[in-house]
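1. Build the 3D model from these lines:
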Amino acid sequence: MGRTPSGYVRGVEEIAGIRTARVDEGRALEWLERRASRGSGAVRRGLPDRVFAVPVAQLRAGIVRVAESEAGELLGFSLLLGPHHGVCELDGLFVDPDAQGAGVGRLLIVDARAEAVRRGAARIEVVSASESVGFYARMGFKGRRTVPTRYGPAVRMGLDIDDASALLRREVRLAAPARPAARRARRGGTPAPDRRAAEA
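-> Have a look, this model is predicted:
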């Protein structure tokens, strides 16, 4: 599989898990975000490149989390801000189109929820594009209040930490083979779900 640019690959292999993004992965994450957004209203309107850039400050702060394959390719990433008044904002979640349906987005949500708990938040909120509302609803997010953004209308939804759906609590099983798990433990990453969960 070819890389475009370094660190970004078209295709999907076994999900290794979640880890904190490196500062030098900013360009690869920008390409991933642009590819994941292809066909959305934002891309059709020809927004400038800076819209898709992941700020270096956020990478340095360690708040960007990436899903990667066993081979080390980037499959998706998330960005969680806050908390502010007990609420964390899921400021971005993008999955490579070739990896969609493999459980990558679900794993990123589980990881974001765990991080929100670690930070002492009671709730996660997200401003979702209309085409992503169904995904967030399946993850347990509720509410469909339309809000204006500089890219057009979007939908604000929220997930109460203590009221997470069964999909997050029970159907996502964070289990992985011993050898990859040991390798990821040294990196400080989150292990991947088993294949049954990833295929859901």
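2. use CA for all of it now, contacts and neighbours both
-> OK.
3. Confirm that residue 75 sits in a helix.
-> No - counting by DSSP: H, G, I helix; E, B strand; the rest coil, residue 75 is located in no helix; its state is strand.
4. number of nearby residues for it?
-> Applying other C-alpha atoms under 10 Å, we find 31 residues neighbouring residue 75.
5. next one: residue 40
-> 13.
6. I have a second one here; can you model it like the first so I can compare?
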Amino acid sequence: MTSTLQIEIAHATVEETAELTAMVRTARAYEGEYRVMVANQTIDAAYIGRHLTRVAHGPDGAILGFATLQVPGRGEPGEGELDFMFVAEAAQGLGIGRLLIDDVVAHARAQGLTRVHIVSHPPSAGFYRRCGARDVAVIEPYGRIGWSRPHLVIDLAG
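-> A predicted model of the protein is given here:
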């Protein structure tokens, strides 16, 4: 992780939604069989109006990644769900993902949530575990998603 990269995390704007959508739909992590999961995903004005959507910007204003929190999400009342978490290909490995997770967790705590659920893309589960998430279940394949996905949580109480 670099300590010299200046990152600002802010609420998403309507003007950024097309770039956020493109980041989701073209992510290399979703190539091959996984593409079906993101091919039709859209981040638009209605989405960012309903869900906390936080965007990491580099010093030049470029979008380096984003994360979203749904409340309610999976789980019980008082719990939320990380819905999207993407880092631009060129910015991966710089600690942007961890900054976004920490930011979403801080917002979840500020809302009084006790837990954040994550249904992880299988190759990303290790990242979430390194950020403090623990496994609670496995989501079995259904619909167009033909693979199992880890269900993790980050506990916020305490």
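7. What lines up with residue 142 of the first structure in the second structure?
-> Matched to the second structure by TM-score structural alignment, residue 142 of the first structure sits across from residue 134.
8. To clarify, my last question referred to residue 27 of the first structure.
-> Checking with TM-score structural alignment, residue 27 of the first structure has residue 18 as its match.
9. How many residues are close by that match?
-> 13.
10. The longest helix along the first structure: what's the following helix or strand?
-> Counting by DSSP state H, the longest helix found in the first structure is helix 104-118. Later in the chain than helix 104-118 of the first structure, the nearest helix or strand by DSSP states H and E is strand 123-128.
11. average gap between the helix or strand following that following strand and the second structure?
-> Heading C-terminal from strand 123-128 of the first structure, the first helix or strand you meet, by DSSP H and E, is helix 133-138. On superposition with the second structure, the mean distance recorded for helix 133-138 of the first structure (mean C-alpha distance after the TM-score superposition for the first structure) is 0.4 Å.
12. Next, the buried residues of helix 133-138 of the first structure.
-> Neighbour-count burial for helix 133-138 of the first structure flags 133, 136-137 (criterion: 16 or more other C-alpha atoms under 10 Å).
13. try stretch 96-114 of the first structure
-> Under the neighbour-count criterion of 16+ other C-alpha under 10 Å, stretch 96-114 of the first structure has 96-97, 99-100, 102-113 buried.
14. Stretch 100-114 of the first structure corresponds to what range in the second structure?
-> The aligned range for stretch 100-114 of the first structure is 92-106, by TM-score structural alignment.
15. Give me the contacts around that stretch.
-> 1-2, 9, 54-56, 64-69, 85-87, 116, 131, 156 (C-alpha atoms under 8 Å, 6 or more residues apart in numbering).
16. Taking these, please make a PyMOL selection of just the buried ones.
-> Buried members of the contacts of stretch 92-106 of the second structure, defined by 16+ other C-alpha under 10 Å, are picked up in PyMOL with:
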select buried, resi 9+54+55+56+64+65+66+67+68+69+85+86+87+116
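17. gap between residue 197 of the first structure and residue 114 of the first structure?
-> Using C-alpha to C-alpha, to the nearest Å, we find residue 197 of the first structure at a distance of 18 Å from residue 114 of the first structure.
18. Residue 129 of the first structure now?
-> 23 Å.
19. Also residue 88 of the first structure?
-> Here the criterion is C-alpha to C-alpha. By it, residue 88 of the first structure lies 11 Å from residue 114 of the first structure.
20. ditto for residue 61 of the first structure
-> 18 Å.
21. just to revisit the earlier point, between the buried residues of stretch 96-114 of the first structure, which is nearest residue 71 of the first structure?
-> Set against residue 71 of the first structure, the nearest of those by C-alpha to C-alpha is residue 99 (13.9 Å).
22. coming back round to it: what's the average distance for the longest helix of the first structure when superposed on the second structure?
-> Looks like 0.5 Å for helix 104-118 of the first structure (mean C-alpha distance after the TM-score superposition for the first structure).
23. Mind listing residues that contact stretch 43-61 of the second structure?
-> Contacts with stretch 43-61 of the second structure, where a contact means C-alpha under 8 Å, 6+ apart, come from 5-14, 17-18, 20-21, 63-71, 96, 100, 103-104.
24. what about 6 Å?
-> 6-12, 14, 17, 21, 63-70 (C-alpha atoms under 6 Å, 6 or more residues apart in numbering).
25. quick one: which of these sit in helices?
-> Among these, the ones falling in helices (DSSP H) are 17, 21.
26. Give me the residue at the spatial middle of the second structure.
-> residue 85 (1.9 Å; C-alpha atoms, centre = their mean).
27. Once you drop chain neighbours, what's closest to residue 153 of the second structure?
-> Closest residue to residue 153 of the second structure apart from its sequence neighbours, by C-alpha to C-alpha, 6 or more residues apart in numbering: residue 117 at 4.4 Å.
28. hang on, isn't the one you found packed against residue 79?
-> No - between residue 117 of the second structure and residue 79 there is no contact under C-alpha atoms under 6 Å: 7.5 Å.
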